[in-house]
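>>> Sequence and predicted structure are below.
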Amino acid sequence: MPGTHNFEHLPLLLRFRGRARLQGFGKPSPQTRANNAARAAHSNALLASAQSWSAGWQQRKALREEQELPIIPGGVPILLQVDPSLELDVLREKFSFEIVAEQEEGYVIVASEDIEVAPFLAMVRAFAVQVRGSAKIAEVHRLLDDPQQTDRLSRILSERLLTEWPQIADDQLYIVDIGIACTGVSQIPKLPKKGKRDTDATWARKELVWSQARTDAYNAWDSIKELRETEIEEFARSYGAEILHLIDGAPFDSAVLPDSFTVRFRIVGRGLRDFILNYAYIFEVVEPEDIALPQRAAEAVPLPGNLATPTAPEADAPAVCVIDSGIQEGHVLIQPAIEQTSSRCFLPGKNVDDVGDFVAPGGHGTRVAGAILYGEVVAKEGTPQLPFWIQNARVLDENNMMPVELFPPKAVRAAVERFHLGPRHTRIFNHSINANSYCRTRYMSAWAAEIDWLCFTHDVLFVQSAGNLTSSGPMPQPGVADHLAAGRDYPAYLLEPSSRVANPAQSLQAITVGSVAYGSLQDGAWRTFASERGHPSAFSRSGFGIWGVIKPEVVEYAGDDLRTANVPADVQGGGLIPAGCPELVRSTMFPPGPPFDRDDVGTSFAAPKVARIAAMLQHVLPEEPALLYRALIVQSARWPAWADALLVELRHPDCRRNPQRRQQLLQQVSEIIRWIGYGVPDETGATVNTDFRTTFITSGEKTVRARECHIYQVPIPPELRGQADEFDIRIEVTLSYVAQPRRTRRNLRRYLSTWVDWKSSNLGEGLNDFRVRALREDDNEDEPLPGSALPWTLNEKSDWGLIRDTKRNCGTVQKDWAVVKSNSLPDQFCIAVVGHPGWSHDPDSAARYALAVSFEIMGQEIAIYDPLRTAVIELQTQVEVEVEAEVEDEVEVQIDD
């Protein structure tokens, strides 16, 4: 038996890596096949619309010169409809069209420097007479000739701006955020293949030429961005517009991603209209969103007689940066943990040391900081040592608002650059800030995309609140009372689009946290919405997020709203019933008021409880990547008892004999995952194991390229799979990955440079059979023995699992779980991590990932940790021997040569 242990996580062993066996790509659409069958007609239709479009723009350009309007350099916008399966780089390669934005149903906004679109027209004519190389024209279904640009405007303007567009007044000032594409027409060429006749010298020259072409493409993208920044500055001056990022005379600054940047304008209506209609590279125009952090606090109560006197954390304890309204740094319950030397105010017009929490009556950032330090219960006595350092990044004013001069993407970037690149290299950022409305789903917002970019660029984790519904509000942002008055009951109204998670909670890389209630409570005429502990809070915004991604991923206990029984019901925040609120440290800057209380609710206070778990993971696993912390948090999450009971019933064989009940259960669990994601995380489950639960993890930074596959192996010892036993074993798998985002893409798999998913071996499928199924190897084209699939709760397709309408591989954190009988377990359980091509054609483009696999014996009939630990140590020894043998063989071959 191996030596003693502390129930630490066990290593996941990488056994094989190679070329992935990927499924085939989509077939051409019926319209493409019809175009191929009627080449002349399709060619004539495209010629007519393209020539009309070109003539219209030439006339528009001439008229601008006559009227001496400001020069708008660059190309002209075109709206195309293409086959949804078309690789968009074809438009760049064949026609010199720059891809501005990808839309749904095959619509693409492109820009052409050539107003006569000569390359496009030449190929359209060639297509009619079946010239070789012109076949791609069949996949260009339409070029929309729309002189008023009605279709284009409907695809780039927000709902509100589109409604207001006809009434935009010439001299009225508008503040807007405008997304500008800057990918150009340069592209990375395909990596050359070494031919049989290539000598070492000729192959080296080919590689050098390709490497230089790749460098030139990256340099061209940087140059285009700089050119467009200059163009926008010149246009702004011509209309007296203000770029609100020109702070303190600094150079042009905006929220920048590799394919785009976003700039905030203050501009008169005629300038706004001119710019939007004529600047070809615009893919989004939205109004700035207000921040929504509703205060739901009850009246202050007297101070307690005694307080704890906490002490400072260990010098090397993890740090958590609180991006919020500031913190009352001298508060007796949190002062020892505040790293005051690093505190910074990022609000324009305020001193950098103006870092206090001036939100009345009890603060906001102060409460968040306290929840990170204390979790569910604030210390009442003694001298507890605080577990983490708190860093204070103030971005909200005393009204819990962010001024329009501070662009949210820039605020989060400034915080990460200060604190992550600072002495403590902070990796965990709590961001309990949301817009006051549900997130848009046309594109990833600049704010959310910035968080994704920061997580890709740096090894950081953002813990993000899901956002709150107000008690009441105007359309299109109805509050809880408005839903009830309209006949939408709790919790069904949480499925409404207006209840969707609020910007930037749709970020793929942030771990988004919703709220659940403490239970059914009543005080006089007021009662909580929840009828049981763990039901979704009435105010907690729900999923899905953008592109059907599961959001929030997890939930924590952060209270509930209150209602009366009358119709229509009165609704208010939960502070009236203290037992229904989380216990939080409270600012004492506005007396009277206690230093802690149960007087406020909201997802703002759910997020820091998860940030606390992340910081605890950093303490236990300080050298591991933040991606693993996210994986382990999600891995530890469980549905509350009331929700899990529905899954248990659904898994029972008797359920299949009652189709009506089964259909009801399928609908219920498919709604629950939208409310509470994967459930409530557990600090103990995330950080350590027990005799009855064992977690295996990857260690260090793991990267996978497109079309590459990594196979991990978990040995299952005989003690777990005895044929006489039928213990229930819960298997959980969580993949957490990050890749480079591209904001102009309206599709998950094109938003990321490389996207990743996982698949498992089946019951009864051997290691070699799974290897054949997962890897494409020249010496192994045999048909694998399939085995029977595990009964995954989500599964790879939206109609395969117990939970419908979503699937496990639609986001960058992918969890699934199954319950199987112990005697059906194979002797080896394998997981394949597979990389897929995203928007990048760079062969060196890769995604980073972390993987966790857990086994739990539900009835605790036998201990499983020690047998699994022994088995993996034996396998690890075997692997090391195999590697040494391979190295020796290579050395012998070299000597023979």
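Everything's here; your move.
>>> okay, CA-based contacts and neighbour counts for the rest of this
Will do.
>>> Mind giving me the packing neighbours of the one helix or strand residue 836 maps to?
Using DSSP states H and E, residue 836 maps to strand 828-837. Applying 3 or more C-alpha pairs under 8 Å, 6 or more residues apart in numbering; DSSP states H and E, one finds that strand 828-837 contacts strand 702-705, strand 708-715, strand 754-760, helix 767-774.
>>> A further structure is provided below for comparison with the first:
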Amino acid sequence: MATKEIDRRRHLLLTGTSAAEPYTSPQQGGGETRLPPVDPAHHGNALKKQLERVRKDLIARDTRHDAIAVEARRGVYLEFASASGFDLALQSLEDRRAGVELAATRTQTGVTYATVYVPSGQLGYFEKKVEEYLTKTTKKSGNPKNKPLIESIAEIRLAVLEGFWTDDPALFPPAGKTICWEVWLRGEGDDLLARFREYAQKVKLQVGDEQLRFPDRLIVLAYGTREQMTGSIELLDVIAELRLAKEVPTSFVRMNVIEQEGWAKELKDRITAPSPDAPAVCIVDTGLNAGHPLLEPALRKGDLHAYDPSWGVHDDDGHGTGMAGIALHGDLAEALLSSSPVALTHRLESVKILHKGAANPPKLYGAITAEGVARAEIAAPQRKRAISMAITATDFRDRGQPSSWSAEIDKLCSGMDDDNPRLFVVSAGNIRVAPGMDYRSRNESEGIHDPGQAWNALTVGAYTERTRITEPVFNGWSPIARPGDLSPSSTTSCIWQSQWPIKPEIVMEGGNMALSPDGKDADFPDSLSLLTTHYQPFVKLFTVTGETSAASAGASRVGAVIWAQYPDFWPETIRALLVHTAEWTPRMREEITATRSRRRDMEHLLRCFGFGVPNLERALWSAGNALTLVVQDELRPFERDKSNEMRLHTLPWPKQALLDLSSVEVELRVTLSYFIEPNPARRGWERRHRYASHGLRFAVQKANEEPDDLRKRVNKAARDGDETIDSGDAGWLLGPTLREKGSVHHDRWKGTAADLASRKSIAVCPVIGWWRERHQLGRWKKAARYALIVSIRTPETGVDIYEPVANQVKIATAVPI
């Protein structure tokens, strides 16, 4: 019987589909701060007395230091506390014209604390605010002047060192204990760093060499005690916040060895090397041993690097070489068992950022990552690369909040410093599975490890289909995870607050674990793991690997394969395709139960598995019944301190083919992917202190709408006074609330083909970010680029939805506009 020919057609990359339009957001801004009940006179006088106490404390503190130190002090820090269960009016605690700056915020046992820098001589700024509250009222409401600010404050005091600590309070060091502090300095110039080093030297604080720079913040590491940190007025004058430095594991699980040297030779004979200009997977790990015969075809000597050249570029641990095998071949067992030719379409690079031996001292791994990536880019500046990093911190204390490491990855992805966007693929991190534990409960209670919370990175969790144990030594053992479920060690974002991005975005095969018959032991059988390359090829050729490390390497491979097929695609587009084509397994879909609300179930599903397992075939190809349209465009979201423009895309559409299908159910998928610029200082991620530079949103034309109706629905500037246009649209799986987190937005619509026939217009609109709210930094002048992917899938009815659109695209590109 003849084999049916596979229908593979290239995705359609569209140009000129949109027009920029002036844009005003229909949103009216955030609600007012909820205030505790107070007696105005009593409350105002109490705060007035507290500020008087601050003045006395400052005088007393200054008399304990010499006159030169007091003269050098440029300001003071105040700590403001809210009433329990209420928030501070953070936006009102800062006045850039007066030099008053919100430095850091934290929440502890229901109380919000804000540390505010007040320049020397400006303490009267807050004294005046309190006095006006006590003596003046507003004309419009008759309320005391400055009511939202003053009544949100329960206490004002001179800040102590704990006021700068924005990490877990339990991690604050006891007296006399030396720790590695992650110091966030208030500013970003070289003179600031020089001042900090000078002051630190006086109190014998050791300052690390690495540094990271963000808007208004410069980050370094310092080694010392809390007593040293408080030993200098000048030192505290330049600090904005303090955190505990991250620890990164320096050894990895050694896997069992699989000896099959004959298979390696047979496979190598079938391999065709990639072209010199092929895209690459850049392994940021423990190095790579290029002598392995199955890696050699995709390597050149100049593509192996180390953060510290004295380490050498070789892999003396094994983890990096293991990741390289997965990133190049996927699970090697499949390639070894096949007899088909293997035409490699991408290359390998390696950057060694961990060195085996004595434990590495704490370092700014964001700076190390940036330096390592720079070495690879200098060696091959024109090459497209998926940067694969399976190294994570040992903890998950950030709980979705940006760290210096994750923010640096966001910065690298966005091209914030060099206009060179990058694709980063990072692992979600692993938990340690213990016998007898309910592993899914542990999956959901241990958050994704730093830097997996990076908004712009593609974060990869692990799932498994492997449940067949073949080794006699494991006779009677049972697989821990069911087929299609999370791998036992994969982390999730279930414990994160809802405003943080959906992580992981996707999951890939990461292997399974086995439980002994008595339930007392758990192990990693080779048959439940992935086969990969061993780092000592002259001793052993194969080993096994798994967990989220293998999953992230596998996702990097998929990204590089797509890039080889579509070299004009942007990093944002490759990320979008991996999300766009993902599917949940039947087991994953069981997370949607009848016991909770549908919205809660959907968010739970997303925070465990992301959007599912990517489908490489769909990521690479369209078909007669599966049309994928790709748009790469940009808009300028802001004009100084207001919204600026939106884009209305009118897509080539198979309208008649869809009408021919009439009542047949079809699926529409839309994915919007863009990179934000980070602003990671912990000053509260609300209003003017947002983490993201900007946001984008999409809205699809409804069946009963004209493009003008869509424009009015999303754009206040186009409404002509009409403020009550309904935005509801049935059929979407997630809806705006769930899909609009992070910087990649995906949703799926199902309905009749006839209903879809008129939905060819899509609006892309900006939402507020720190580019606009901190407009004095000048970043609002930048354009924000994005990838928009739209696909239609129908049953195989014989109606071709691809060809009509392909013909429209050919005509459009043949006629210059």
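Yep, that arrived. Only a predicted model underlies this, so the values are computations on that prediction, with no experimental measurement involved.
>>> For the two chains, what TM-score is obtained?
The pair, once superposed, lands on a TM-score of 0.86 when counted by TM-score structural alignment, normalised by the length of the second structure; 768 aligned residues with a C-alpha RMSD of 3.4 Å.
>>> What's the average distance for the strand holding residue 836 of the first structure when superposed on the second structure?
Mean deviation of strand 828-837 of the first structure relative to the second structure after superposition (mean C-alpha distance after the TM-score superposition for the first structure): 2.1 Å.
>>> Where in the second structure does that strand fall?
Residue correspondence for strand 828-837 of the first structure in the second structure, counting by TM-score structural alignment: residues 759-768.
>>> Pull the residues that contact the strand holding residue 836 of the first structure.
Contacting residues not belonging to strand 828-837 of the first structure are listed as 20, 704-716, 749, 753-761, 766-767, 770, 774, 847 [C-alpha atoms under 8 Å, 6 or more residues apart in numbering].
>>> Ok, stretch 687-702 of the first structure next?
7-13, 616-617, 620, 623-625, 632, 848-858, 860, 862-866, 868.
>>> what do you get for stretch 241-249 of the second structure?
So stretch 241-249 of the second structure is contacted by 103-104, 164-167, 171-172, 179-185, 221, 362-364, 391-395, 681-682 (C-alpha under 8 Å, 6+ apart).
>>> quick one: that stretch to chain centroid distance?
18 Å (C-alpha atoms, centre = their mean, to the nearest Å).
>>> residue range for that stretch in the first structure?
By TM-score structural alignment, stretch 241-249 of the second structure lines up with residues 283-291 in the first structure.
>>> Counting neighbours, which bits of that stretch end up buried?
For stretch 283-291 of the first structure, a neighbour-count test (16 or more other C-alpha atoms under 10 Å) marks 283, 284, 285, 286, 287, 289, 291 as buried.
>>> got it, and stretch 634-652 of the second structure?
634-638, 640, 642-652.
>>> In ChimeraX, select just the buried ones from the contacts of stretch 241-249 of the second structure.
Per 16+ other C-alpha under 10 Å, the buried members of those correspond to this ChimeraX selection:
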select :103,104,164,165,166,167,172,179,180,181,182,183,184,185,221,362,363,364,391,392,393,395,681,682
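>>> For residue 543 of the second structure, pull up the helix or strand it's in.
Residue 543 of the second structure belongs to strand 542-545, assigned by DSSP H and E.
>>> who does the helix or strand following that strand touch, helix- and strand-wise?
Note on strand 542-545 of the second structure: by DSSP H and E, the next helix or strand toward the C-terminus is helix 547-565. Where contact means 3+ C-alpha pairs under 8 Å, 6+ apart, helix 547-565 of the second structure is packed against strand 280-285, helix 319-329, strand 385-389, strand 423-427, strand 458-464, strand 506-509, helix 571-580, helix 616-620.
>>> Please, where are all the helices along the stretch 651-800 of the second structure?
Listed in chain order, the helices of the stretch 651-800 of the second structure (DSSP state H, counting those that start in this stretch) span 655-661, 707-714, 736-739, 753-756, 770-773.
>>> what about the match of strand 828-837 of the first structure, distance to the chain center?
Distance, centroid of stretch 759-768 of the second structure to centroid of chain: 22 Å (C-alpha atoms, centre = their mean).
>>> Tell me the buried residues in it?
759, 760, 761, 762, 763, 764, 765, 766, 767, 768.
>>> Adding distance to residue 284 of the second structure as columns, could you present the residues you listed in JSON lines?
Shown next, in JSON lines, are those (distance: C-alpha to C-alpha, whole Å):
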{"residue": "759", "distance to residue 284 of the second structure": "43"}
{"residue": "760", "distance to residue 284 of the second structure": "42"}
{"residue": "761", "distance to residue 284 of the second structure": "41"}
{"residue": "762", "distance to residue 284 of the second structure": "38"}
{"residue": "763", "distance to residue 284 of the second structure": "38"}
{"residue": "764", "distance to residue 284 of the second structure": "35"}
{"residue": "765", "distance to residue 284 of the second structure": "35"}
{"residue": "766", "distance to residue 284 of the second structure": "34"}
{"residue": "767", "distance to residue 284 of the second structure": "34"}
{"residue": "768", "distance to residue 284 of the second structure": "34"}
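>>> Just give me the closest of these to residue 202 of the second structure.
residue 768 (43.2 Å; C-alpha to C-alpha).
>>> Report the separation between that closest one and residue 95 of the second structure.
In this view, residue 768 of the second structure and residue 95 of the second structure are 20 Å apart by C-alpha to C-alpha, to the nearest Å.
>>> Which of the helices of the stretch 651-800 of the second structure has the highest mean neighbour count?
For those, the largest average neighbour count (mean count of other C-alpha atoms under 10 Å) is found in helix 770-773, namely a mean of 25.
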